[in-house]
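Q: With the input below, show me the fold.
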Amino acid sequence: MMRNTTSLRCRAGSWLVLAVLLLGATASALAQDKGRVGRDYDPARDDDGPLLVTWWDISSRATAEAGIAADRRYVAGMRPHHAGALTLSRQYLEDPEARNPLLRDLARNILAGQAFEITLLDKVAEQLDQPLRDLLGGWVMRPVGVEGLGPETRFMGIPGPTPIGLLNRNAPISEADLRFAKSMRIHHAAAVRMAETYNAGNDARNNFLRLLNVEIIAEQTQQIALMDGVMAQYPGGADAIHVDPAKIPGMQHMQHGSGGAGTADGHAGHH
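A: Here you go, the predicted structure:
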């Protein structure tokens, strides 16, 4: 009787592990198909209501604990960094001298997109505080992300640049425009480096964060190229204005002057 009970428990445990793995694989596949973690929301579709799916990771306890530590470091860095981007964008849009259509489009896009990414990071932070769930054989599982927060929060991304912004690609650029572009370029480069560092880490196994980082790297690299093009229009050259990376919102806790985050003159790699 004891042998049969043990066998049933082992089989039940195996089915549980398999179910969790399938759930995680399905969520990952859906997100890969959408291409944007938790962001898709189409208000015109009647069937586009909230459908929250938790992502899970299964590993040994030691691996899980190392992964949690890596996730905590990442969230503790990227969350205030994103908040700084929101502050920088709001300050720019409130400036009466901020007139460049392309950069104003960019600032609005950043406000919408990075505010939602903060929502995703906050959800990951909540899950990091949950206790590990024991499985058989010394394995544990933990939640690592939530898919479907886009529809639940009614997140609507703002496209950028808009057609009007593109038509005004060569519009005049003021000192306020240049200062914002240089500051945000430094800010973006630091975020890209942070995302790349996490994804390359041996303990970073949170696929929800890894996919989010792929999106951050792609999107912010494209925006850096856009800002470089705008800054090239400034009379006298972009280097005429100095930006101190340490005074950029969200950058105070980071290293400056190396790794692509921005040189001492606040203008990494742009000539």
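Q: from here on, contacts and neighbour counts on C-alpha atoms
A: Noted.
Q: buried sites along the helix or strand containing residue 5?
A: Using DSSP states H and E, residue 5 sits in helix 2-34. For helix 2-34, burial by neighbour count (16 or more other Cα atoms under 10 Å) applies to 17, 20-21, 23-24, 27-28, 31.
Q: what packs against the strand or helix carrying residue 76?
A: Using DSSP H and E, residue 76 sits in helix 61-94. When contacts are defined as 3 or more Cα pairs under 8 Å, 6 or more residues apart in numbering; DSSP states H and E, helix 61-94 sits against helix 101-128, strand 139-147, helix 175-200.
Q: Would you mind putting the ones you listed into CSV with mean neighbour count and distance to residue 223 alongside?
A: Listed next are these as CSV, based on neighbours: other Cα atoms under 10 Å; distance: least, Cα to Cα, whole Å:
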stretch, mean neighbour count, distance to residue 223
helix 101-128, 20, 8
strand 139-147, 22, 25
helix 175-200, 22, 8
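Q: Is it possible to get a markdown table of the ones you listed that adds distance to residue 9?
A: Formatted as a markdown table, these follow (distance: least, Cα to Cα, whole Å):
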| stretch | distance to residue 9 |
| --- | --- |
| helix 101-128 | 27 |
| strand 139-147 | 15 |
| helix 175-200 | 36 |
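Q: Which among these is found nearest to residue 58?
A: strand 139-147 (4.3 Å; Cα to Cα).
Q: Report the inter-axis angle for the closest one versus helix 61-94.
A: Counting by axes from the mean of the first three to the mean of the last three Cα atoms, to 10 degrees, strand 139-147 lies at 20 degrees to helix 61-94.
Q: helices and strands around strand 139-147, which ones?
A: Taking 3+ Cα pairs under 8 Å, 6+ apart as the contact cut, strand 139-147 packs with strand 53-60, helix 61-94, helix 101-128, strand 133-134, helix 207-231.
Q: quick one, which of these is packed in tightest?
A: helix 101-128 (a mean of 20; mean count of other Cα atoms under 10 Å).
Q: Would you mind pulling up the elements that that one packs against?
A: So helix 101-128, by 3+ Cα pairs under 8 Å, 6+ apart, packs with helix 61-94, strand 139-147, helix 163-167, helix 207-231.
Q: for the ones you listed, which one sits closest to residue 201?
A: Closest among the helices and strands packed on helix 101-128, using Cα to Cα: helix 61-94, at 8.3 Å.
Q: got the angle between the closest one and strand 53-60?
A: Using the same axes, to 10 degrees: helix 61-94 against strand 53-60 is 140 degrees.
Q: please give me the structure for this one as well, since I'd like to look at both together:
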Amino acid sequence: MRTTHAAFIAAAAGAALVLAGCGTDSSDPSSSGASSTSHSLSISAEAGSGAEAQFNDADVTFLRGMYPHHAQAVQMAEMVDDRTDNAELLALAQRIAAAQAPEMDQITGLLAQSGNPAPTSTGHEGMDHGSGDGMMSEDDMSTLMGMSGPEFDRMWLTMMIEHHEGAVEMADTELAEGENPDAKQLATGIVSAQQREIAEMQAMLG
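A: Down below sits the predicted model:
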């Protein structure tokens, strides 16, 4: 009887161990679901961090600075029609306006993607004339507006060369320090087009 009783106790203990093991089975749906949810949140967090990293400070600085820079170039280009009969200068001004106005829309879109509003056309964002950005002061613009004929042509070309040189410098900084592919592609186009126009304007000055 003692042998039979001992065997019964051993069997009961074994069954209890089996049941305990089932209670902590890793295939339990609630345990698996919690693990899956945690993994999904981790992936989402990593994806979010990647999206935010698409624009760094250099990208945003470039875009916010180039918007008013382009706006001023377009303003200068629009002055030409009423102040000169120089066909070569008229054609150049039209090309500048036609290229830079659409780029302002592109800049607005890129800033929106980065979570930043576009600055105002007149907001220089701390950019001062003479700081290397090529922006003209209000006095410069007023003086230019008061000119006409050959005097206007020479002043306009001189100012636009300086303006373009500032844009190229800003774009070069973006290419060296930025990381957003679209912003860097815009910078590449600015360098190419404006260096070509600088050479053209220098030739026109003689």
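Q: Can you calculate the TM-score here?
A: Once superposed, the chains reach a TM-score of 0.60 (TM-score structural alignment, normalised by the length of structure 2), with 142 aligned residues with a Cα RMSD of 3.0 Å.
Q: ok so, going back, do you know which of the helices and strands packed on strand 139-147 of structure 1 lies nearest residue 167 of structure 1?
A: With Cα to Cα, the closest approach to residue 167 of structure 1 among these belongs to helix 101-128: 8.9 Å.
Q: Could you tell me where that closest one falls in structure 2?
A: Under TM-score structural alignment, helix 101-128 of structure 1 corresponds to residues 87-114 of structure 2.
Q: Residue 143 of structure 2: helix or strand, and which one exactly?
A: Of the helices and strands defined by DSSP H and E, residue 143 of structure 2 is found in helix 138-145.
Q: Which strands or helices does that helix pack on?
A: Under the contact criterion of 3+ Cα pairs under 8 Å, 6+ apart, helix 138-145 of structure 2 touches helix 149-177.
Q: what do we get in structure 2 for residue 228 of structure 1?
A: Aligned counterpart of residue 228 of structure 1 in structure 2: residue 202 (TM-score structural alignment).
Q: how about its match, what does it touch?
A: For residue 202 of structure 2, the contacting residues are 157, 161, by Cα atoms under 8 Å, 6 or more residues apart in numbering.
Q: so how far is stretch 142-159 of structure 2 off the chain centroid?
A: In terms of Cα atoms, centre = their mean, to the nearest Å, the centre of stretch 142-159 of structure 2 is set 33 Å apart from its chain centre.
Q: who touches it?
A: Against stretch 142-159 of structure 2 from outside (Cα under 8 Å, 6+ apart): 76, 79, 83-86, 89, 136, 201-202, 205.
Q: could these go into a markdown table alongside distance to residue 60 of structure 2?
A: As requested, the contacts of stretch 142-159 of structure 2 are exported to a markdown table (distance: Cα to Cα, whole Å):
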| residue | distance to residue 60 of structure 2 |
| --- | --- |
| 76 | 25 |
| 79 | 30 |
| 83 | 36 |
| 84 | 37 |
| 85 | 39 |
| 86 | 38 |
| 89 | 33 |
| 136 | 22 |
| 201 | 30 |
| 202 | 31 |
| 205 | 35 |
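Q: Tell me which two of those sit farthest apart.
A: Top of the distance list for those (Cα to Cα): 85 and 136, 23.5 Å.
Q: between the two, which one's more packed in?
A: The residue with more neighbours, out of residue 85 of structure 2 and residue 136, is residue 136; 20 against 14, by other Cα atoms under 10 Å.
Q: and stretch 84-93 of structure 2, how far out from the chain's middle?
A: On Cα atoms, centre = their mean, the centre of stretch 84-93 of structure 2 falls 33 Å from the chain's centre.
Q: which other residues reach that stretch?
A: Counting by Cα under 8 Å, 6+ apart, 77-78, 80-81, 148-150, 152-153 sit against stretch 84-93 of structure 2.
Q: Could you export the residues you listed as a markdown table, including distance to residue 22 of structure 2?
A: Formatted as a markdown table, these follow (distance: Cα to Cα, whole Å):
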| residue | distance to residue 22 of structure 2 |
| --- | --- |
| 77 | 80 |
| 78 | 81 |
| 80 | 86 |
| 81 | 87 |
| 148 | 93 |
| 149 | 95 |
| 150 | 95 |
| 152 | 91 |
| 153 | 90 |
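Q: quick one on the thing from earlier: show me the one of the helices and strands packed on strand 139-147 of structure 1 that comes nearest residue 1 of structure 1.
A: strand 133-134 (24.6 Å).
Q: From the contact counts, what lies against that closest one?
A: Using 3+ Cα pairs under 8 Å, 6+ apart, strand 133-134 of structure 1 sits against strand 139-147.
Q: separation between the alignment partner in structure 2 of residue 193 of structure 1 and residue 188 of structure 2?
A: For residue 193 of structure 1, the aligned position in structure 2 is residue 169, judged by TM-score structural alignment. Distance of residue 169 of structure 2 to residue 188 of structure 2, given as Cα to Cα, to the nearest Å: 11 Å.
Q: so residue 167 of structure 2 makes contact with residue 69?
A: Yes. Between residue 167 of structure 2 and residue 69 there is a contact at 7.4 Å, judged by Cα atoms under 8 Å.
Q: Closest one to residue 194 of structure 2 out of the contacts of stretch 84-93 of structure 2, please.
A: residue 77 (14.0 Å).
Q: Alignment lookup: residue 69 of structure 2 to structure 1.
A: For residue 69 of structure 2, the residue aligned by TM-score structural alignment is residue 81.
Q: Its match and residue 192 touch, don't they?
A: No. Judged on Cα under 8 Å, residue 81 of structure 1 makes no contact with residue 192 at a distance of 11.2 Å.
Q: measure residue 92 of structure 1 to residue 85 of structure 1 for me?
A: Distance from residue 92 of structure 1 to residue 85 of structure 1, by Cα to Cα: 11 Å.
Q: what does residue 134 of structure 1 give?
A: Going from residue 134 of structure 1 to residue 85 of structure 1 by Cα to Cα gives 39 Å.
Q: go on, residue 32 of structure 1?
A: Per Cα to Cα, residue 32 of structure 1 is found 26 Å from residue 85 of structure 1.
Q: residue contacts, residue 206 of structure 1?
A: Residues near residue 206 of structure 1 by Cα under 8 Å, 6+ apart: 57, 67, 71, 144.
Q: Can you tell me which of these lies closest to residue 184 of structure 1?
A: Nearest to residue 184 of structure 1 among those, with distances taken as Cα to Cα, is residue 71, at 24.7 Å.
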